[in-house]
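Peer 1: Need the 3D shape of this:
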Amino acid sequence: MFKIGNIEIENPVVMAPMAGITNMAFRRIIKEFGAGLVYSEMVSDKALCYGNTKTIEMLQIDENEHPVSIQLFGGEVATMVQAAKFIDEHSNCDIIDINMGCPVNKVLKADAGSKLLLYPDKIYEIVKGIVENVSKPVTVKIRSGFDHDHINAVEVAKLIEKAGASAIAIHGRTRSQMYEGKADWDIIRQVKEVVNIPVIGNGDIRSVEDAKRMFEQTNVDAIMVGRAALGNPWLIKQIVESLKTGEVLPEPTYQEKIAQCLAHGRRLMEIEPEKIAMFQMRGHAPWYIKGLKSSARVKNELSKINTFEQLEHILKEYKEYLDTCN
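Peer 2: This next block holds a predicted model:
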């Protein structure tokens, strides 16, 4: 267990925030598989300030999700503070996180996400402004730097702590790397050495062994799993169990993967109309069957689904095919 401000986190396995992925349905699944903390998709400060209905709906939290963090992004101090105050007053989330790591151009054009790593003074102003105006703990997610010539995570982390943040999550890649190459865990270790608030390490955690090595090599307080858990929430459970008892849980069977894929579709339909839920499942379903025999053909079929009945039919036929192969 570790604490972020006054919020107790049951275990040090955290699910990374991902745009278009970590909605309420996904977060509930990940919590059921044992994650200590989950994050929302990133929420636009200006959209909140303008009262955008769809954005405000992203602040909704299910009672079974706690603890959960709402992640906010933006590039201006005033609107970031205003939006954070809105979250503080209108969401029952436990933590407010500031995105200073997103590498995509759309976010960078707003001088937000990892673009802020080029302006350490502005980072300090944003974090300090939010901390002073909300009651919930504030955390920040950063990268190692903007590019190879601007690796400044250690300097930035000190400023973030000085500004009053309760924890820092760091992805060991620069903005320029996007998700390519290898994450630099040594910069994560360096950040951990210079701050006294909890540090969450992120980048290249794809297995139980990776998680253990991250703890050993960096001494972080928690690890953050990202894309490796897509279609594979069992990874979260495996890491949690290994850290707790040393036991290595088996890999999921194809029957379990297909059943969980269908359960995911049902969860999405609890929060979205069927057509929207199935549009989202076009992305999720292929992840669940990744690596299974003849999955390429099935992935193509899944990319066209519009109804849950279609999803169910495709996966039922695929399971019957796999049954004959085993």
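Peer 1: drop to CA atoms for contacts and neighbour counts, all remaining ones
Peer 2: Will do.
Peer 1: ok, which stretches of this structure are helices?
Peer 2: Using DSSP state H, the helices of the chain run over residues 24-32, 45-49, 53-57, 77-90, 105-108, 120-131, 153-162, 185-194, 208-218, 234-245, 254-271, 274-289, 295-302, 308-325.
Peer 1: The first one: which residues count as buried?
Peer 2: By 16 or more other Cα atoms under 10 Å, the buried positions in helix 24-32 come out as Met24, Ala25, Phe26, Arg27, Arg28, Ile29, Ile30, Lys31.
Peer 1: which residues touch the closest residue to the fifth one other than its chain neighbours?
Peer 2: Counting by Cα to Cα, 6 or more residues apart in numbering, the nearest residue to Arg28 once its immediate chain neighbours are dropped is Glu65, at 5.8 Å. Applying Cα atoms under 8 Å, 6 or more residues apart in numbering, one finds that Glu65 lies in contact with Arg27, Arg28, Lys31, Val38.
Peer 1: One more sequence to fold, the one below, so I can look at both together:
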Amino acid sequence: MLIGKLNIDNPVLLAPMAGYTDIPFRMICRERGAGAVYTEFVSSEGLVRGSEKTNDYLVFVERERPIGMQIFGHDPDAMAESARLIEAQFHPDIIDLNFGCSVKKVVKRNAGSALLKDLPLMQKIASAVVHAVRTPVTAKIRAGWSRQSIVAVAAAKMLENEGICALTVHPRTAVEGFKFPADWKIIAEVKSQLSIPVIGNGDVNSENDAVRMFRETGCDGVMIGRGALADPWIFQKTNELLHTGQCSAQGSILGRIELCQHHLSLEVTYRGEADATTMMKKWYRWYFRGIRNASSYRERLVRSHSLSETQEIIRELKESVCADPA
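Peer 2: Have a look, this model is predicted:
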């Protein structure tokens, strides 16, 4: 898949997710076949103000490439300036415009999916950013603000005309959030109208879902969010299934525990022991899903405040699984 001049070998991408797509998890997904990864989205206003916290979200390591950085905001000038700052400081492979986030604190600022109610302003933002940088600029949209205002095709055509290099479509409305099934027909409709790559997103929880999205919508790529939290191997498995019709068994119970240990070691490397122990607590429910008697280990891990204790509890769980693999 070509995004501008950037060639992405495996068109199965990791979506930007606030609180999750940090350096360690992005590295884990790249190691397991993700064709590109994205940092957590950041506020254009925060970047222009020089917020150190905002900048910290954009730090990455070279072996993560290709990497995208997603910005949100409502002011065309601030969005353009933040894109220039990102390009100058971080040199990402992609700059992505968020027109899809439906979180209240973003929508209240007339950003994210709120812009689906104001396509002229969306157009001004897209034009300003595209003309501000040389980096390929992409965008992510939803189907529309509500079922009464499905604007995906109109927004997509406009964004392509403004020079957007690729478009990700999440086929739910902002009002729906994640409450209803994603309507993949909207992705197919957008794809039929555009010449730039269209990336589908929504309700992809397995490699079979990903392959089905490719086949049912004709999309050029698939972007996976929550499905990757539950199964970081999903990128490699999707690629294998697409090209061979089958995929190797990965993500066994033991494999997930070992990946959890690897994830912890990466967190220690990039955050230090204290922060790593805290940051890992949200991950245990994903790594230990479906493991018999794992709840007691999870509870102990959440209460743990030291790296050595955390490592020991995970070792105990691994030994328990090895002793009783059933």
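Peer 1: What value does the TM-score take for this pair?
Peer 2: The TM-score (TM-score structural alignment, normalised by the length of the first structure) is 0.96; 325 aligned residues with a Cα RMSD of 1.3 Å.
Peer 1: now for the contacts of Glu65 of the first structure, which pair is the farthest apart?
Peer 2: Arg28 and Val38 (8.8 Å; Cα to Cα).
Peer 1: Which residues outside stretch 69-86 of the first structure are in contact with it?
Peer 2: 17, 37-46, 48-49, 59, 87, 93-100, 107, 110-113, 116, 122, 125-126, 129-130, 133-134.
Peer 1: Would you mind measuring the gap between the ends of it?
Peer 2: Length of stretch 69-86 of the first structure, first residue to last, Cα to Cα, to the nearest Å: 14 Å.
Peer 1: and it, how far from the chain's centre?
Peer 2: Averaging C-alpha positions (Cα atoms, centre = their mean, to the nearest Å) puts stretch 69-86 of the first structure 18 Å from its chain's average.
Peer 1: hang on, the earlier thing: nearest approach to Thr174 of the first structure belongs to which of the helices of the first structure?
Peer 2: Of the helices of the first structure, nearest to Thr174 of the first structure by Cα to Cα is helix 153-162, at 9.6 Å.
Peer 1: what sits up against that closest one?
Peer 2: 117, 120, 123-124, 127, 140, 142-145, 167-168, 187, 190-191, 194-197.
Peer 1: For Gly73 of the second structure, give its distance to Cys29 of the second structure.
Peer 2: Look at Gly73 of the second structure and Cys29 of the second structure: by Cα to Cα, they are 27 Å apart.
Peer 1: Next: Ala155 of the second structure.
Peer 2: 30 Å.
Peer 1: ok, now Met17 of the second structure?
Peer 2: 13 Å.
Peer 1: Same question for Thr238 of the second structure.
Peer 2: 13 Å.
Peer 1: what's the answer for Gln70 of the second structure, then?
Peer 2: Counting by Cα to Cα, the gap from Gln70 of the second structure to Cys29 of the second structure is 18 Å.
Peer 1: Repeat that for Asp9 of the second structure.
Peer 2: With distances taken as Cα to Cα, Asp9 of the second structure is found 14 Å from Cys29 of the second structure.
Peer 1: Please apply the same query to Asn239 of the second structure.
Peer 2: Distance from Asn239 of the second structure to Cys29 of the second structure, by Cα to Cα: 13 Å.
Peer 1: same deal with Met223 of the second structure?
Peer 2: Distance, Met223 of the second structure to Cys29 of the second structure, using Cα to Cα: 12 Å.
Peer 1: shared neighbours, these two?
Peer 2: Joint contacts of Met223 of the second structure and Cys29 (Cα under 8 Å, 6+ apart) are Leu14.
Peer 1: Tell me the residue in the first structure aligned with Arg256 of the second structure.
Peer 2: Matched by TM-score structural alignment, Arg256 of the second structure corresponds to Lys257 in the first structure.
Peer 1: got a list of what the nearest residue to that match once chain neighbours are set aside touches?
Peer 2: What sits nearest to Lys257 of the first structure in space, not counting adjacent residues and going by Cα to Cα, 6+ apart, is Tyr288, at 5.8 Å. Contact analysis of Tyr288 of the first structure by Cα under 8 Å, 6+ apart lists Leu230, Gly231, Asn232, Lys257, Ile258, Cys261.
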